[in-house]
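>>> need a structure here:
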Amino acid sequence: MDRQQILDLYDWADGTCFRHPSKGIAPTAVVGFIHPRSSGETEVRGCTDCVIALEDARREQAARTRSKYRPGRLGKATG
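Below you'll find the predicted structure:
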């Protein structure tokens, strides 16, 4: 899959990237969740560059462990 095909697997909304907050409001997708004690579940959002970097890491991990790589799963429960 190319970059755009991977990005198309996500739902995008304006938000702040967890790694690049200095970019301000940008298109972001949910890449995970945190569970702070004070506020329950909170979305972690990433910009396009971060989504691709995280997908690359997932693909490399799948290759190392000889497991199947399925793009578009960031922010979703595994299993």
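
>>> Going by C-alpha atoms from here, please, whenever you check contacts or count neighbours.
OK.

>>> and the longest strand for this structure?
Counting residues, the longest strand found in the chain (DSSP state E) is strand 26-34.

>>> quick one: contacts of the helix or strand just after it?
Using DSSP states H and E, the next helix or strand after strand 26-34 towards the C-terminus is strand 42-46. For strand 42-46, the external contacting residues (Cα atoms under 8 Å, 6 or more residues apart in numbering) are 15-19, 28-36.

>>> For PyMOL, what selects the buried ones among these?
Buried residues among these (16 or more other Cα atoms under 10 Å), as a PyMOL selection:
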select buried, resi 15+16+17+28+29+30+31+33
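
>>> in which helix or strand would I find residue 64?
Going by DSSP H and E, residue 64 is in helix 48-65.

>>> Second input sequence below; structure requested for side-by-side comparison:
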Amino acid sequence: MDSEILSLYTWTPGVCFRHPELSETDTVKVKTLHPRSSPDQDLRVCRRCLLALEAIRRAAAEGAGDVYEPGHVAE
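Presented below is the predicted three-dimensional model:
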């Protein structure tokens, strides 16, 4: 199932915001921040972190009685 979820996203090299100390790896953009005093900044996550975020979404959907549909972390 994990590989199916990961295949729903477009991966590009970047730095995961959850552990920026690691080197560049495949990441996906999950949000763009628009700070007033600096240029826009994309928040990117690695594969492991994306799966963690999908698990949070799945639990929230199940808790609310909604249908979980993977592939929408960035929405």
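
>>> about what we covered before: now, which of the contacts of strand 42-46 of structure 1 sits nearest residue 6 of structure 1?
residue 29 (11.8 Å; Cα to Cα).

>>> Now do the longest strand of structure 1 and strand 42-46, the angle between them.
Interaxial angle of strand 26-34 of structure 1 relative to strand 42-46 (axes from the mean of the first three to the mean of the last three Cα atoms, to 10 degrees): 140 degrees.

>>> Pull the contacting residues for the spatially most central residue of structure 1.
The C-alpha lying nearest the average C-alpha coordinate of structure 1 belongs to residue 31 (Cα atoms, centre = their mean; 2.9 Å). The neighbours of residue 31 of structure 1, taking Cα under 8 Å, 6+ apart as the test, are 43-46, 51, 74-76.

>>> hmm, try it at 6 Å
Residue 31 of structure 1 makes contacts with 44-45, 74-75, as judged by Cα atoms under 6 Å, 6 or more residues apart in numbering.

>>> what helix or strand is the residue lying closest to it once chain neighbours are set aside on?
Leaving aside its sequence neighbours, residue 31 of structure 1 sits nearest to residue 75 (Cα to Cα, 6 or more residues apart in numbering; 4.2 Å). If you go by DSSP H and E, residue 75 of structure 1 is not part of any helix or strand.

>>> residues near residue 75 of structure 1, how many?
15 (other Cα atoms under 10 Å).

>>> Do I have it right that it meets residue 32?
Yes: applying Cα atoms under 6 Å, one finds residue 75 of structure 1 in contact with residue 32, separated by 3.9 Å.
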